[in-house]
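Trainee: Only the shape, not the letters, is given here:
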């Protein structure tokens, strides 16, 4: 029987959260790899979910990124089957945060004092997205 090579959804989720936090702190894949004694290709595989992060590497990653280990699991569906709205939002945010420029855009947006200007920026983004 052939082994299924499809990445586990949990590994994909943890990888997305890893990428989001790494980018948020401005680290390259190479910088993280160097800190963990890995190749940048291994970090790519972690972030893509194609390779699982061992408990010891996840701990070392959390220490390097100054992040609680639970951060990497935030947004996963609750095994009790409770409301998944928070999990859906966390997954959506992880997808957004992994886009080039998204962290810079989010940081700049939060510094805009005028609520009217923030609304105009959101309206502009929606208009541009509708043109594509």
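Mentor: Right, received. Where do you want to start? Since this is a predicted model, take the numbers as computed values, not measurements.

Trainee: C-alpha only now, for contacts and for neighbours.
Mentor: Fine.

Trainee: can you pull out the helices in the chain?
Mentor: In the chain, the helices defined using DSSP state H lie at 9-25, 29-36, 40-48, 55-64, 85-97, 102-111, 115-131.

Trainee: For the fourth one, which outside residues touch it?
Mentor: Going back to what we said before, that points to helix 55-64. Residues outside helix 55-64 that contact it (C-alpha atoms under 8 Å, 6 or more residues apart in numbering): 32, 35, 36, 68, 69.

Trainee: quick one: residue 65 from residue 10, how far?
Mentor: Distance, residue 65 to residue 10, by C-alpha to C-alpha, to the nearest Å: 20 Å.

Trainee: nope, residue 115 is what I meant
Mentor: Distance, residue 115 to residue 10, using C-alpha to C-alpha: 37 Å.

Trainee: follow-up on the earlier one: now for the helices of the chain, which one comes closest to residue 73?
Mentor: The closest of the helices of the chain to residue 73 is helix 9-25. By C-alpha to C-alpha, the value is 6.1 Å.

Trainee: ok, how many other residues are close to residue 64?
Mentor: By other C-alpha atoms under 10 Å, 13 other residues sit near residue 64.

Trainee: Distance-wise, check it relative to residue 35.
Mentor: With distances taken as C-alpha to C-alpha, residue 64 is found 7 Å from residue 35.

Trainee: do the same with residue 106
Mentor: In terms of C-alpha to C-alpha, residue 106 sits 27 Å off from residue 35.

Trainee: let's bring in a second one:
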């Protein structure tokens, strides 16, 4: 089966949500009746999720089914176009594959989780500004 942009987008969304929840591919696979290797293939967009499997995965990840398609609305021109013809185009969430990988690393997600646990709004804002400034200057 050839990879398709929509399958890749849905797979990226799957990986993002699974990682945010701190859930392993093995745990998710067991919960929905597939191997962790199959979850890997879904996440890479190599294999297409059936509607019933997507429904089960959405339930386990505590998201609506349409979560997997969020960000595609503005890219209707990509529908029915194999992803290998779109290598230089951005994905439906308007990020390159490399940018998406950076945002879904465990370190990035742990940083986001820790940040959101900070209760004081002024402290959160200061930390946000500090991280933004350090990132801007490569510090």
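Mentor: Arrived safely, thanks for sending. The shown structure was predicted, so the numbers you read here are calculated from the model rather than taken from an experiment.

Trainee: Let me see the TM-score of these two.
Mentor: Superposed pair, TM-score by TM-score structural alignment, normalised by the length of the first structure: 0.77. Supporting alignment: 121 aligned residues with a C-alpha RMSD of 2.8 Å.

Trainee: Next up, the contacts around the counterpart of residue 13 of the second structure in the first structure.
Mentor: In the first structure, the residue paired with residue 13 of the second structure according to TM-score structural alignment is residue 17. Residues near residue 17 of the first structure by C-alpha under 8 Å, 6+ apart: 47, 71, 72, 73, 94.

Trainee: Likewise for residue 52 of the first structure?
Mentor: Taking C-alpha under 8 Å, 6+ apart, one finds 11, 46 in contact with residue 52 of the first structure.

Trainee: what do you get for residue 21 of the first structure?
Mentor: Applying C-alpha under 8 Å, 6+ apart, the residues near residue 21 of the first structure are residue 65.

Trainee: Tell me the residue in the second structure that is farthest from the middle.
Mentor: Here the centre of the second structure is the reference, and by C-alpha atoms, centre = their mean the most remote residue is residue 122, at 29.2 Å.

Trainee: does that one sit in a helix, a strand or a coil?
Mentor: helix (DSSP: H, G, I helix; E, B strand; the rest coil).

Trainee: how many neighbours does residue 43 of the first structure have?
Mentor: When neighbours are defined as other C-alpha under 10 Å, residue 43 of the first structure has 24 of them.

Trainee: Aligned to it, what sits in the second structure?
Mentor: Matched to the second structure by TM-score structural alignment, residue 43 of the first structure sits across from residue 39.

Trainee: Its match against residue 30, yeah?
Mentor: No. The pair residue 39 of the second structure / residue 30 is not scored as a contact, 9.9 Å apart, by C-alpha atoms under 8 Å.

Trainee: Give the aligned equivalent of residue 71 of the first structure in the second structure.
Mentor: Structural correspondence for residue 71 of the first structure with respect to the second structure (TM-score structural alignment): residue 67.

Trainee: Return the distance of its match relative to residue 47 of the second structure.
Mentor: Noted for residue 67 of the second structure: a distance of 18 Å to residue 47 of the second structure, by C-alpha to C-alpha.

Trainee: The two - which one has more neighbours?
Mentor: Neighbour tally, residue 67 of the second structure and residue 47, criterion other C-alpha under 10 Å: the higher count belongs to residue 47, 19 against 14.

Trainee: Return the residues in contact with that one.
Mentor: Applying C-alpha under 8 Å, 6+ apart to residue 47 of the second structure gives the contacts 1, 3, 7, 38, 41.

Trainee: of these, buried ones?
Mentor: Buried members of the contacts of residue 47 of the second structure, scored by 16 or more other C-alpha atoms under 10 Å, are 3, 7, 38.
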